[in-house]
Each structure stands twice: as structure tokens, then as C-alpha cells.
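Enquirer: can't give you the sequence, but here's the structure:
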């Protein structure tokens, strides 16, 4: 059937006018709905691409990275950076631990070819002392109590004084938690395969008062 038309004569005897039905309005409404659906579909696809291929959220669980991160803080993990280049010393990474069935967050201490040695709170890589500015406050607090920060904690579950490794193999990194007294890391689980690395923690986005970029130095 064609579009309905209504003819109405003017009250003053003028030529009759033609009023079209509601089909035009209905077509316009359908088009608007279609545009909204299309926009939402595109947005959903973009979210999925960003979520699964570019970035991912991560929730900190446990004290192993204190005081850098605390339990409950939420981070944005950059999932593509290590497709472009290799991990570097000092970078905070998230990686799969198949034996644990979960992801860990730690800091890269050494990369392939490095030989690492700790003497108390002093880190040596390839025989050269390396500063760890992210541990400065923790080390100062421990030293003020006459202790080394890198020595065993009160529970004695993490023997890490004078830790020494062989040369870090290709395709792996050595990663420790910033809270050396309470961190299950490469000292217990060994070298981390780069194939298990999810990405680099780049942004703290929760809580709101801690929104900031992650320090990798």
C-alpha cells in the first residue's frame, strides 16, 4: 500500500492541502534507532579490543609490592609494549604464574645476560652496584632500626639475604616484589618467562586520590 494522504479544504475556500501520514516520522525514528545501535556496537567492539588486546585492569592483592602498591588498588596494564620491545630493569610487570593459577605483579630486577647479587641492601648487577630508588624509604626505615631491609622478615618464610643468581637466561627476567621481606617472587619461583608476561603496569586509577603514572625508575 502507498503512503496515506489526507486532503483538507481550507476554511476560507482556498485550495485544499495535503497532509501526509506518520510513515515519514516512523522511518526517521527507525533510522535514529539504527544509528544508535550501530554506535553502541562500535563502542562495544572498541572496548573489547582495548580490553583484550591493548590494555587490561589489574587489582593488587597482597603486600608484596608495598609501599609502591597496596591491596585493593587498581592498575591499568599495557599489554602491547612488550610486543614492541623487551622488558627493562625497574619496570613493574604483571605475569601469569601457571603453578599458582593467577597473575603476579613484581618489578624487573635483571634481564637476559645479567648476573645479580645482593649484599644486605646493596644490589649488584654484573659486578656494579645499582641504586633502587623505589626502596629508599623502606631501606631507611629498616636501617633506623639497625636492620637490613633485604634480610628475613619476622616470619622467616622468605630467606633472601645475600641472594645470588646465575646469569639470567634468554627469554626470561628476574623479578622481585618491592616488599622484599614478604614477597613470593623469582627467589622462590625462579626466572619469569617473557611468554608469561601480561604487560607493564602503567597507571594507578583507583582509589581516585592515588591516580598517577607508575614509576618504573
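Expert: Right, received. Where do you want to start? As the structure is a prediction and not an experimental result, all values here were calculated from the model.

Enquirer: C-alpha from now on. contacts and neighbour counts both.
Expert: Fine.

Enquirer: Just say helix, strand or coil for the spatially most central residue of the chain.
Expert: In the chain, the centroid-proximal residue (C-alpha atoms, centre = their mean) is residue 77; its distance is 1.8 Å. Under DSSP: H, G, I helix; E, B strand; the rest coil, residue 77 falls in the strand class.

Enquirer: For this structure, which segments count as strands?
Expert: All strands of the chain, identified by DSSP state E, fall at 5-8, 17-20, 55-59, 74-78, 92-97, 102-110, 116-119, 122-125, 128-130, 172-176, 192-193, 197-206, 212-213.

Enquirer: In addition, the following structure is provided for comparison:
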């Protein structure tokens, strides 16, 4: 708020007449661009309604229709301050809202996870931070729709043998996310006997049967991977809780395919996908 002194008054200010406009000849070289400038006379503050600019300001037209008493000035100053705060918070709110929309939209395509444990070493180590591509698999439960033939509507199915994927495992009361390697998909054959893992008759893992951990796993003869199912193993097969214990995983349990390690810095990089042969031997 700027207080300007009158040099010459063209007419004396009578008691405020809301319909009357008085003109003042001012010796002012610069006028701030804001219209929050007030002229003080007697007990009133009169705001600018319009001003005429030449090389030097010659006249300022005052708006007496909006004149306020001087004892209201401090209150108005406080209101202006709070109005400024409101504007700042409003702009911050817009930025936060846009960021939130972008965040929620991006979560439909990518998700970050933290690796826990050693079952995927040396591909992933404990506490690695990874990005997962959620575009490879997407399905929607359809049980709630009467007469719908399938329990789920599969929108995208692009899981391949060799992919390392994140999926949900466990009961509703104890659910957790795991990361494992897909070694066989629907239609392929898989068998696990005497420490040997075969996919389509080809040996992909030959393990030490004297290892105490391997002794805990469940062997099975050749089986065909069911429709919309996968068989998964940990890259560290001597320390992995995987399909050797609990069999096949449904593809709708898959949340996405691992794409990128973004922490720690020295391991940052894109993840290569391929079936691991004889890893952990």
C-alpha cells in the first residue's frame, strides 16, 4: 500500500459524495502498477479507479463510490495478507493435485518394489530397489457379473519363459509379494526328479541332492503347465521358496515384469531376462 502526498488539490474534498469524482494534479514521475494505492483525506481512503499515463503522470481519477473509512485500512491489510496466503496454498494445491494424478496414472503402468532375501541372487540382492512393468499382465475379476462365462477377464497376457516377475503369493490373511524367474509357461512340460529340473525335456537345473535345502523340495514327474499358469524358480535355487514347494502360479497373480534396478547406485541398470541354466550349482 502506497501513501501519496497531494501537491495541489483542484477542488477541496467535501464530505464524501458517492457520485462525485474529484481530480488532483500530481507531481509524480512513477506510479506503481498495482491499483492498491490509496489517497488519504480527512477520515477516508479513496482507491484509484483509473489513471491517465503520459511521460509523466498528470491526472489520477479517484473512485469515491468505493471509498472506505481509514479505520478499515488495517483490517483490509490483514485481509489482503490472508488472501495472498490463500492464493499461495491454492497454487500449491494445484501442483500437488497434478503430481498426484501423474503418480496415480503412472502406477497403472509401473510400480517400485524392494527386494527382500537372497532367493534371486545374483540377479537381485537383498534391499535392491526395482521398477516393475505392469503392462505384461492385466486381468479383472468378473465373478460379480451374472452369466459371465469366465471368472476373470484377461486384458493382457505377455509373460514369457525367462522373465523375472513379481507376484502375490499366500492366503488372504497372509499375502506377500515374491520375485522369481519364470521357467515354464502354459503348454510346456516340466519335471523335477533327483535334483534335475527339465522343461520340455531339456535340463535347465542339475542340483546337489545332498544339500539339506534340496531335500526339502517336492519332486514330481513330467507335468504340463496348465492354462494361464506358470512354473517359477529362484535364481538362487539352494535358497528359494518356489514352485518346487507349492507348484504352479496363476498368471493373474502376477503384478508385473521386473525392468530396472534403480538402487543401489553401483547396480543401477536394466534387467536382462532369460532362463537361468545350472545357476547355483
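Expert: Now that the structure is in, tell me what you want to look at. For clarity, every value in this text was computed on a predicted model and none was experimentally measured.

Enquirer: What does the TM-score come to for these two?
Expert: The TM-score (TM-score structural alignment, normalised by the length of structure 1) is 0.73; 195 aligned residues with a C-alpha RMSD of 3.5 Å.

Enquirer: any idea what the residue nearest to the centre of structure 1 aligns with in structure 2?
Expert: Correspondence of residue 77 of structure 1 to structure 2, assessed by TM-score structural alignment: residue 132.

Enquirer: before we move on, what about residue 206 of structure 1?
Expert: Using TM-score structural alignment, residue 206 of structure 1 lines up with residue 263 in structure 2.

Enquirer: so who does the closest residue to its match other than its chain neighbours touch?
Expert: The spatially closest residue to residue 263 of structure 2, leaving aside those adjacent along the chain, is residue 129, at 5.0 Å (C-alpha to C-alpha, 6 or more residues apart in numbering). By C-alpha atoms under 8 Å, 6 or more residues apart in numbering, residue 129 of structure 2 lies in contact with 112-115, 261-264.

Enquirer: how about a cut-off of 6 Å?
Expert: Residue 129 of structure 2 makes contact with 113-114, 261-263, according to C-alpha atoms under 6 Å, 6 or more residues apart in numbering.

Enquirer: Please tell me how far it sits from residue 4 of structure 2.
Expert: 63 Å (C-alpha to C-alpha, to the nearest Å).

Enquirer: same deal with residue 270 of structure 2?
Expert: As judged by C-alpha to C-alpha, residue 270 of structure 2 and residue 4 of structure 2 stand 66 Å apart.

Enquirer: what about the helices in structure 1?
Expert: Using DSSP state H, the helices of structure 1 run over 23-49, 81-84, 136-144, 186-189.

Enquirer: Those helices: which one's closest to residue 198 of structure 1?
Expert: Relative to residue 198 of structure 1, the nearest member of these by C-alpha to C-alpha is helix 81-84, separated by 8.8 Å.

Enquirer: Mind telling me what residue 184 of structure 2 corresponds to in structure 1?
Expert: Superposed on structure 1 with TM-score structural alignment, residue 184 of structure 2 falls opposite residue 110.

Enquirer: try residue 237 of structure 2
Expert: In structure 1, residue 237 of structure 2 lands on residue 180 (TM-score structural alignment).

Enquirer: need the contact list for its match.
Expert: If you count contacts by C-alpha under 6 Å, 6+ apart, residue 180 of structure 1 has them with residue 150.

Enquirer: Please report the distance of it from residue 54 of structure 1.
Expert: 30 Å.

Enquirer: for residue 197 of structure 1, same thing?
Expert: Look at residue 197 of structure 1 and residue 54 of structure 1: by C-alpha to C-alpha, they are 14 Å apart.

Enquirer: swap in residue 104 of structure 1?
Expert: With C-alpha to C-alpha as the criterion, residue 104 of structure 1 and residue 54 of structure 1 are 19 Å apart.

Enquirer: More neighbours: which of the two?
Expert: For residue 104 of structure 1 versus residue 54, the count of surrounding residues by other C-alpha atoms under 10 Å is larger for residue 104: 21 against 15.

Enquirer: Verify the stated contact: residue 194 of structure 1 with residue 175.
Expert: No - applying C-alpha atoms under 6 Å as the test, residue 194 of structure 1 and residue 175 come out as separate, 11.1 Å apart.

Enquirer: neighbour-wise, which of these two wins?
Expert: Under the criterion of other C-alpha under 10 Å, the comparison of residue 194 of structure 1 against residue 175 puts residue 175 first, with 26 against 17.

Enquirer: shouldn't the more buried one be in contact with residue 107?
Expert: Yes - between residue 175 of structure 1 and residue 107 there is a contact at 5.2 Å, judged by C-alpha under 6 Å.

Enquirer: now residue 243 of structure 2, nearest residue through space, not along the chain?
Expert: Counting by C-alpha to C-alpha, 6+ apart, residue 243 of structure 2 lies nearest to residue 232, which is 5.4 Å off, once chain neighbours are set aside.

Enquirer: so what's residue 113 of structure 2 closest to, chain neighbours aside?
Expert: Closest residue to residue 113 of structure 2 apart from its sequence neighbours, by C-alpha to C-alpha, 6+ apart: residue 130 at 5.4 Å.
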